[in-house]
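A.B. asks: Pasting the sequence and the predicted model now:
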Amino acid sequence: MKTRAARLYGVNDIRVEEFTLPKIKDDEILARVITNSICMSDHKAADQGASHKRVPKDVATNPIILGHEFCGEILEVGKKWQAKFKVGSKFTIQPALNYKGTLDAPGYSFPYIGGNATHIIIPHQVMDMDCLLTYDGDAYFLGGLAEPVSCVVGTFHAMYHTKGGSYDHHMGIVEGGNLAILAGVGPMGLCAIDYAVHCDRKPGLLVVTDIDDARLKRAADLYTVEDAKKNGVNLVYLNTKGVADPLATLMELTGGKGYDDVLVMAPVKALVEQADAILAKDGCLNFFAGPGRTDFSATLNFYNVHYASTHIVGTSGGNTDDMRESLEMMSKGLLNPAALVTHIGGLGAVGETVINLPSIPGGKKMIFTHFDFPLTAIDDFAEVGKTKPLFAELDKLVKKHNGLWSAEAEAYLLANCKE
C-alpha cells in the first residue's frame, strides 16, 4: 500500500514523501491515520536529529515518520491480533512503549509508524506492551489528544506526600489542598486546569499564573471561576507581571501557608525558583516542562528540603493507564481538550510547523493527514473564508462551539475538503 508521510532524515530535515509500505506480518496491523497533533517534542526531535535519545543514529539513511499524538482507523489485522482488534475500529496509541527497556517510540524511532502519515504499519511492540487503544468517540482529533491529556493525568498521579514520622509515600496531589500552576495558560496548562477542576481528587485552592492578559482571559473564559466553584475548587487567575511582589501575593492567597503542590509549565529558571519559594511543608514541585537544553538548572532551597521536607518530581509523558483515564473522562464529558487546538493544517504543513513551532503562537496544531492546506489559525478562519468557502463554514461552526474546534467542524472538514 502507498502512504504519504512527513519523514525525518536529520536536523530539521523533514520531507513529505510518498512510498510503499511492506505487506504486514502476522504480528502487525495496518491502519489509516486521520489526525495528528504536533507537539513540542516533535520540534525537539527535529532540532536534535540523530542526537535525540529516541531517534535512531542511522536516521539519515533510514528515516522515521514524525508524530505521536494521532488517531485513525484499523484497516487490516495480522493473525496474532485478530481476536483482540477489529477492522474498522478507531484507535489511538500510547507512544511511551518502554519495550524491553528501550526508548523506542512511534513518532521518533520507527520507519513505518508515526502520526504524520496517511497510512502506517503498527509494529508488534505496540500491541505487546498493550499500547494500542481502541477509541469509541465521535471525533478523531479528540482521540489524538488523549496522549497529551495523559501527560497531565500522569503528572497529577506522580505527585507525592508523606506524613511526619512515616516513610510511606501517598501518591497524588493533596486533596483539598493548595495547588499552583505556574505559566499555566499554554495548551498543557489549560489541560491541567481542566483536569484539576474535574478529576476525582481536587485541590481546594487552584492558582493559575501567567504574564499575558490575553492568554489568561482566554483561560478564564474556557475554564470559569464559577464552574470551578461548582466543583468545589476556588480558582484564581493571576498575572504575576502586574503585581509588585509576586511571591508575597502568591503566599497571601494561601494565608501564608504556601502550596502543597506546584506545577511548573515552562522551562524558565526564575519560574522554577519561584515554585520552590512558595512550597508549603512537605510541598511537591513538579517540573512538567521539558527543557531543550541538557544543562538547564535552577537554584533550590535545600534548607527547606532538609527541614520542611519539600521535594521535586518530573514527569515526561503518561502511561497507558493515564491514557485510558483520559479517554474515559472525555467519553463522559468530564474533560474537553478541544481548547488545546488553535490551528489546523494539512500534511504538507508539517515540516515548517515542526521546525518553527516555538515561534508560532497558540496551542496545539492539528494536522489532517489526507489533505494539503497551509497551517491556519482558528482565529483566522473568517479572514481566510473570504476567499475559501470551506473556511467560511468552519468559522461558523467554531463560533457555534465557543470558538473551539469540535467534532462537528472536523466532520465538515473531512466531508468537504478537496485540497
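C.D. replies: That came in fine, so what should we check first? Only a predicted model underlies this, so the values are computations on that prediction, with no experimental measurement involved.
A.B. asks: From now on I want contacts and neighbour counts done on CA atoms only, so please keep to that.
C.D. replies: Will do.
A.B. asks: Test my guess that Q48 contacts L8.
C.D. replies: No: with contact defined as Cα atoms under 8 Å, Q48 and L8 do not form a contacting pair (10.8 Å).
A.B. asks: Any chance you could list what contacts stretch 307-327?
C.D. replies: With contacts defined as Cα atoms under 8 Å, 6 or more residues apart in numbering, stretch 307-327 is touched by 94, 96, 130-131, 133, 135, 143, 146-155, 158-159, 279-288, 290, 304-305, 335.
A.B. asks: take a look at this one as well, against the first:
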Amino acid sequence: MKTRAVRLYGVDDLRLEEFELPEIKDDEILVRVVSDSICMSTYKTVKQGKNHKRVPDDVDKNPIIIGHEFAGDIVKVGKKWQDQFKAGQRFAQQPALNYKGSLASPGYSYPYFGGDCTYCIIPPEVMELGCLMVYEGDSYYSASLGEPMSCIIGGYRANYHTNKQNYVHDMGIKEGGNLLIMGGTGPMGLGAIDYAAAGDKKPKRVVVTDLSEQRIERARRVLSEASMKEKGIELIYFNPNNFEDDTQALLDISEGKGYDDIFVYVPVESLAQQASKLLAFDGCMNIFAGPTDKNFSAMVNLYDVHYTSTHIMGTTGGTNDDLLEALRLSEQGKINPSLMVTHIGGLDSVVDTTINLPDIPGGKKLIYTQIDLPLTAIDDFESLAKEDPLFAKLHESCEAHNGLWNVQAEQILLNHFNVNQL
C-alpha cells in the first residue's frame, strides 16, 4: 500500500513524499499512524543528518522516516505475532530499542518505520523487545505523549541517593525532599512537574525556574500552586531575573539545605554550574536536556562530589516499564499529557515545523498525520473561529478544559476529516 511520509535525506533536507510500502513479512506488523508529537531530538537529527549517531551513513540514498512519538491503529499482523496483536487495536510504542547493541530507532534509522507518516511497518525487533504495546486509553495523543512522559519518568527513577552504612544506592528522587527543575516551564518541564505528584516517591517541594515570565504564567495557569498543594506538594515558580543573587535566593527557599534532586532541562553551561552549587548533601543532579555540542561541559564542584556525596548523571529516553507507567497514569487521569501541547497540525506542516522548531514558541507541536492542516496554536483557535466552524468547535472544547487540548477536541478534529477508528 502507499504511504505519505516525511523523510530525511540529509542536513535540513526533509521531504514529504508518497511511496509504496513493501508487503509485510510474517514477523512484521503494518500500522496506521494517527498522531505524532514533534520532539526537539528530531530537530537535532535534522541539523546533523548522517553525522547523528542513529542515522545511517547512506541516508541520502536510502532516506528514513522521521518522528518517534507516535500512536495509531494496527492494520495487519504477520503470522508470528497474531497470538499477541489484532487488527483494529490501538497501539503505543517505545522507540528506545537498544536491540543487540544497535542504536537503530524509529524516527532516526528506518526507511519504513517512523511517526510522521500515514502508514508504516513495525520490524520484528520492536515486538521481540516488548516495545509495541496495546493502548486502551481514549485518545491517540495521550499514547503519543506517553513517549516523552516515559523519558521524564525515567529521569525520576534513575536519580539515586546513598547511605554511609553499606553503599546501597536508593534509586529514585528523595522522598519528602527538595526538588529543583531548572528551565522547567517548557513541555517536558510541565510533564515533570505533573509527575512529581503522581510518582511513587513524592518531594515535599518543587521549585521550577525559567527566565520567561510569559512561560511561567502559562505554567501557572495549567499547573497552579494551589492544585499542587492539594496533592501535598509546595510548588514555587521562580524567575531568576527578579533576584539580585538568584543562587542565594534558591538556597533560601530550601532553608539553606540545598536541593536533593536537580533536573537541568536546558543544556546551558551556566545552569549546570549553578545546579552544582545548589546540591544538598547526597544531592543528585540529572543533566536531562540533551546537548548538540559533543564537547558540552561545565565547571562543577568535585570537592562536593568527594566530601558531601553529590552525584552528577544524565538520562535519555525511557524503558518499557517507564512507558507502561506513563500510559497507566494517563489512563487513570493521574497525569495530564495535554499540559504539553500548544499547537496542532497536519502531516503537511511537519517539514517547516521541524526545521524551525526552536523558533516556534510554546510547547509540544502535535501532528495528526492522516490530515493536512497548517500548524495552529491553540491560543489562535478563538480568532480563527470567526471564519471557520471547525475552529469554533475546537475553541469551545479547549475552553471547557482550561485552554488545553483534550479527548473531545481530538474527536472533533478526526471526525471533521473523517479519520475514524479502524
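C.D. replies: Arrived safely. Nothing here was measured: the structure is a model prediction, and the numbers come from that model.
A.B. asks: quick one on the thing from earlier: which of the contacts of stretch 307-327 of the first structure fall in strands?
C.D. replies: L133, Y135, L279, A280, K281, D282, G283, C284, L285, N286, F287 (DSSP state E).
A.B. asks: unless I'm mixing things up, the fifth one is touching D260, no?
C.D. replies: Just to be clear, that refers to K281 of the first structure. Yes: the criterion here is Cα under 8 Å, and K281 of the first structure meets it with D260 at 7.3 Å.
A.B. asks: Please say which of those two ends up with more neighbours.
C.D. replies: D260 (26 against 18; other Cα atoms under 10 Å).
A.B. asks: How is that one assigned, secondary-structure-wise?
C.D. replies: Three-state call for D260 of the first structure (DSSP: H, G, I helix; E, B strand; the rest coil): strand.
A.B. asks: dump the residue contacts of it.
C.D. replies: I173, V174, G177, N178, L179, L279, A280, K281, D282, G283, C284.
A.B. asks: ok, the second one - how many residues close by?
C.D. replies: Here the neighbour count serves as a burial measure; for V174 of the first structure (other Cα under 10 Å) it reads 22.
A.B. asks: Next one: the residue nearest to G78 of the first structure when sequence neighbours are not counted from A196 of the first structure, what distance?
C.D. replies: Distance criterion Cα to Cα, 6 or more residues apart in numbering; nearest residue to G78 of the first structure, sequence neighbours excluded, is D26 at 4.2 Å. Using Cα to Cα, to the nearest Å, D26 of the first structure is found at 42 Å from A196 of the first structure.
A.B. asks: More neighbours: which of those two?
C.D. replies: Counted by other Cα under 10 Å, D26 of the first structure and A196 do not tie: A196 has more neighbours, with 25 against 13.
A.B. asks: give me the element that one is part of.
C.D. replies: Using DSSP states H and E, A196 of the first structure sits within helix 187-198.
A.B. asks: which bit of the second structure covers that helix?
C.D. replies: Residues 187-198 of the second structure are where helix 187-198 of the first structure lands when matched by TM-score structural alignment.
A.B. asks: List the buried residues of stretch 343-350 of the second structure.
C.D. replies: Neighbour counts over stretch 343-350 of the second structure (16 or more other Cα atoms under 10 Å) mark H343, I344, G345, G346, L347, D348, S349, V350 as buried.
A.B. asks: ok so, going back, which other helices and strands contact the helix holding A196 of the first structure?
C.D. replies: Under the contact definition 3 or more Cα pairs under 8 Å, 6 or more residues apart in numbering; DSSP states H and E, helix 187-198 of the first structure sits against helix 140-158, strand 178-182.
A.B. asks: more crowded one of Q48 and L8 of the first structure?
C.D. replies: L8 (28 against 16).
A.B. asks: E76 of the first structure belongs to a helix?
C.D. replies: No: assessed with three-state DSSP, E76 of the first structure is strand; it does not lie in a helix.
A.B. asks: So A220 of the first structure is in contact with Y237, correct?
C.D. replies: Yes: A220 of the first structure lies in contact with Y237 (Cα under 8 Å); the separation is 7.3 Å.
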